[in-house]
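Peer 1: turn this into a structure:
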Amino acid sequence: MGILSRASYVVRSKLNALVSSQEDPSETLDYSYEKMRDELQDVKQGIADLTTQKKRLEIQKRRLEENVEKHNQQAREAVQAGRDDLARKALEKKKEKMTQIEDLETQIADLQNTQDRLVEKKDELQDRIERFKTEKETMKARYEAAEASARVSEAMSGVGDEMDETARAIERSRERTEEMEARAEAMDELQDSGAFDDALSDEDDIDKELREMRSSSEVEAELETLKTEAGRGSTEAVETDGATGDEPNDDEVATELADLKKGAEGEAESESEEDSN
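Peer 2: From the prediction side, this is the model:
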């Protein structure tokens, strides 16, 4: 086998494989059935043509037989008239017609034999077509059932994959929800602790401590006001001043701090007196 022959064989094999992969068995069976019906129709047409030809020969034979009878009558009349020459001529034509009739009979017999064989083949082919039709419908039903089963299996497989993907999506949603809930709780905790206030405020540690001291001083001032209203404020104030005056402190920072404290207490007392008035 040459290179071109091998290449042609490979190409044909590939094409046949491609056609087979794309082939629909139902369409193939229907095509085969229609092709067999066409062949049966061709056989019937052949039988009809053969029968027509046989009938034409039979008609021709009957005409020759009529001529034979005519030549017989001519020979009798010629003999009665004493014309042996005419009688001989009529008999010669009769013999010629008889020879043609024999040839036609042979041809008609051959056509009849051929017709009989074609009829037998036609009947056999028709039986095969009927059997093939039944088998074709059975095969088509089996193929459609198998195709439906395959589609159901593929659908079930697809549903399984989809359910797995859905389960994974639910799990991811659950994880993200838990993460967001934890984040919200952390934000609430930071809000309650004041971390956001510290982050947004411009105060440093000293400003914060001073603010807390002022708040404490306001509370103490209000407490002194309540004590004064109850008649206890003067005695405790004197004792507090005496205790403060007796404390020695040589440190300049401590002295300045004490002065600031006294000033703050004085302001607090002044505010208390104003509130009392």
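Peer 1: from here on, just use CA atoms for contacts and neighbour counts.
Peer 2: Will do.
Peer 1: tell me the secondary structure for the residue of the chain most remote from its centre?
Peer 2: Centroid-distance maximum for the chain: Gly82 at 104.7 Å, with Cα atoms, centre = their mean. Secondary structure, DSSP: H, G, I helix; E, B strand; the rest coil: Gly82 is coil.
Peer 1: who's in contact with it?
Peer 2: Shown in contact with Gly82 (Cα atoms under 8 Å, 6 or more residues apart in numbering): no residues.
Peer 1: how about the helices in the stretch 51-200 of the chain?
Peer 2: Counting by DSSP state H, counting those that start in this stretch, the stretch 51-200 of the chain has helices at residues 84-193, 195-200.
Peer 1: winner for burial among those?
Peer 2: Across those, averaging neighbours per residue (mean count of other Cα atoms under 10 Å) puts helix 84-193 on top, at a mean of 14.
Peer 1: which secondary structure elements does that one sit against?
Peer 2: Using 3 or more Cα pairs under 8 Å, 6 or more residues apart in numbering; DSSP states H and E as the contact criterion, the elements in contact with helix 84-193 are helix 25-80.
Peer 1: ok, now with 10 Å
Peer 2: Under the contact criterion of 3 or more Cα pairs under 10 Å, 6 or more residues apart in numbering; DSSP states H and E, helix 84-193 touches helix 25-80, helix 195-200.
Peer 1: surely Leu57 touches Gln107?
Peer 2: Yes - between Leu57 and Gln107 there is a contact at 7.9 Å, judged by Cα atoms under 10 Å.
Peer 1: need the residues touching each of those two.
Peer 2: Between them, Leu57 and Gln107 share these contacting residues under Cα atoms under 10 Å, 6 or more residues apart in numbering: Ile101.
Peer 1: which residues does stretch 50-68 contact?
Peer 2: Contacts for stretch 50-68 (Cα under 10 Å, 6+ apart): 44-49, 69-74, 90-91, 93-105, 107-112, 114-115, 118.
Peer 1: measure Arg76 to Ser217 for me?
Peer 2: Computed as Cα to Cα, to the nearest Å, the Arg76 to Ser217 distance reads 174 Å.
Peer 1: to check against the first, give me the structure of this:
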Amino acid sequence: MNVFQRFFRVVRAQLNAIVSGMEDPEKVLNQAMEDAQRDLVKVRQAYAEVAASKKRLERQREAALQTAGEWYQRAQLALQKGDEGLAREALMRRKQQEEMAKSLQDQLRLQSENTSKLYSSMQQLEGKISEARAKKDEYIARARAAKTSIKVNEMLGSVDTSNALQAFERMQEKVETLESRAEVSRQLSSSTDATLENKFQALEAGDSVDDELVRMKSELQGAPSYKALEGGGRDAAIDAELERMKGEQQQQQRRP
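Peer 2: Next up, the predicted model:
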């Protein structure tokens, strides 16, 4: 029927719109279900009207048959009374009622066929709507999942983590460079301290060696040694100087 075909045309059109991505799937499917439900209400109303019309025709047919029977009884009564003309008129009225009953019977046959078609179409439409409702929930769930995936992909696409990671890598390299420089500086500082210490030790060692060298040179040049001076060859000036130095040391010791 036209309503049934219209429903599927609407569904196909809406699905095509969904595929093309021009409309929101959830809104379109909900609207399609609302349209289908309204169509189903119209079909039910039409079925109810046709069913009511059929019952009205049945009552009219029964009334016509009953009236035809009454006119037949009147025709019999008129014949019994010897009034043939009146009996003929009653029979003509009976025939009219029978013809009306026959016409009503033909209408009833057509109404019965229409009622059966409407009832069958209504059942099919109800079944299709139930099936479409189940598919609608599935399509809506899939559409929502697809929307969520799109949003997640767009969010991931808009978030540029490479710069942040590069910044971390640069800072890591910088920290490692600073640590290397600190280690080198520490090593240089330790090396400088060790070098200074070695230099001072060398100076100290050098003074004693130089003194020893001077003494050895003096001996080689014939300078009198300490033992030689003890043997009687002492210098008077040296002895005097030694006595003076001893006196100074004793005075320093006596000072409080």
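Peer 1: now the TM-score, please.
Peer 2: After superposition, the two chains reach a TM-score (TM-score structural alignment, normalised by the length of the second structure) of 0.55; 159 aligned residues with a Cα RMSD of 2.8 Å.
Peer 1: so what's the gap between stretch 73-80 of the first structure and the chain middle?
Peer 2: Chain-centre distance of stretch 73-80 of the first structure: 97 Å, with Cα atoms, centre = their mean, to the nearest Å.
Peer 1: Glu23 of the second structure: which element?
Peer 2: Following DSSP states H and E, there is no helix or strand that holds Glu23 of the second structure.
Peer 1: and it, what's its match in the first structure?
Peer 2: Correspondence of Glu23 of the second structure to the first structure, assessed by TM-score structural alignment: Glu23.
Peer 1: buried sites along the host helix or strand of Leu15 of the second structure?
Peer 2: Assigned by DSSP H and E, Leu15 of the second structure belongs to helix 2-20. By neighbour count on 16 or more other Cα atoms under 10 Å, the buried set for helix 2-20 of the second structure is Val3, Phe4, Phe7, Val11, Gln14, Leu15, Ile18.
Peer 1: contacts for that helix?
Peer 2: For helix 2-20 of the second structure, contacts defined as Cα under 10 Å, 6+ apart pick out 21-26, 28-29, 31-33, 35-40, 42-43, 121-122, 124-125, 128-129, 132, 143.
Peer 1: and with 6 Å instead?
Peer 2: Pro25, Ala36 (Cα atoms under 6 Å, 6 or more residues apart in numbering).
Peer 1: how far out from the middle of the chain is it?
Peer 2: Remark: helix 2-20 of the second structure is offset 31 Å from the chain centroid, using Cα atoms, centre = their mean.
Peer 1: how about stretch 5-19 of the first structure?
Peer 2: Computed by Cα atoms, centre = their mean, the chain-centroid distance of stretch 5-19 of the first structure equals 32 Å.
Peer 1: now Val43 of the first structure: how far from Val119 of the first structure?
Peer 2: Note on Val43 of the first structure: its distance to Val119 of the first structure, by Cα to Cα, is 8 Å.
Peer 1: right, I mislabeled it, should have said Ala221 of the first structure
Peer 2: Plainly put, Ala221 of the first structure is 135 Å away from Val119 of the first structure if you go by Cα to Cα.
Peer 1: next: Asp38 of the first structure.
Peer 2: Per Cα to Cα, Asp38 of the first structure is found 16 Å from Val119 of the first structure.
Peer 1: show me what Asp207 of the first structure aligns to in the second structure.
Peer 2: By TM-score structural alignment, Asp207 of the first structure lines up with nothing at all.
Peer 1: now do the contacts for Asp207 of the first structure.
Peer 2: Residues counted as contacts of Asp207 of the first structure (Cα under 6 Å, 6+ apart): none.
Peer 1: that one and Asp198 of the first structure, how far apart?
Peer 2: As judged by Cα to Cα, Asp207 of the first structure and Asp198 of the first structure stand 12 Å apart.
Peer 1: hmm, back to that, wait, which of the helices and strands packed on helix 84-193 of the first structure is closest to Thr225 of the first structure?
Peer 2: Among these, the nearest to Thr225 of the first structure by Cα to Cα is helix 195-200 (32.1 Å).
Peer 1: pull the residues that contact that closest one.
Peer 2: Outside helix 195-200 of the first structure, not one residue touches it by Cα under 6 Å, 6+ apart.
Peer 1: chain center to that helix: distance?
Peer 2: Distance of helix 195-200 of the first structure from the chain centroid (Cα atoms, centre = their mean) equals 56 Å.
Peer 1: next structured bit after that helix?
Peer 2: Following helix 195-200 of the first structure in sequence order, the next helix or strand is helix 205-229 (DSSP H and E).
Peer 1: quick one: the helix or strand following that following helix aligns where in the second structure?
Peer 2: As assigned by DSSP H and E, the chain's next helix or strand after helix 205-229 of the first structure is helix 233-245. Counting by TM-score structural alignment, helix 233-245 of the first structure lines up with no residues of the second structure.
Peer 1: who are the packing partners of the following helix or strand past helix 233-245 of the first structure?
Peer 2: Later in the chain than helix 233-245 of the first structure, the nearest helix or strand by DSSP H and E is helix 252-276. Using 3 or more Cα pairs under 6 Å, 6 or more residues apart in numbering; DSSP states H and E as the contact test, no helix or strand touches helix 252-276 of the first structure.
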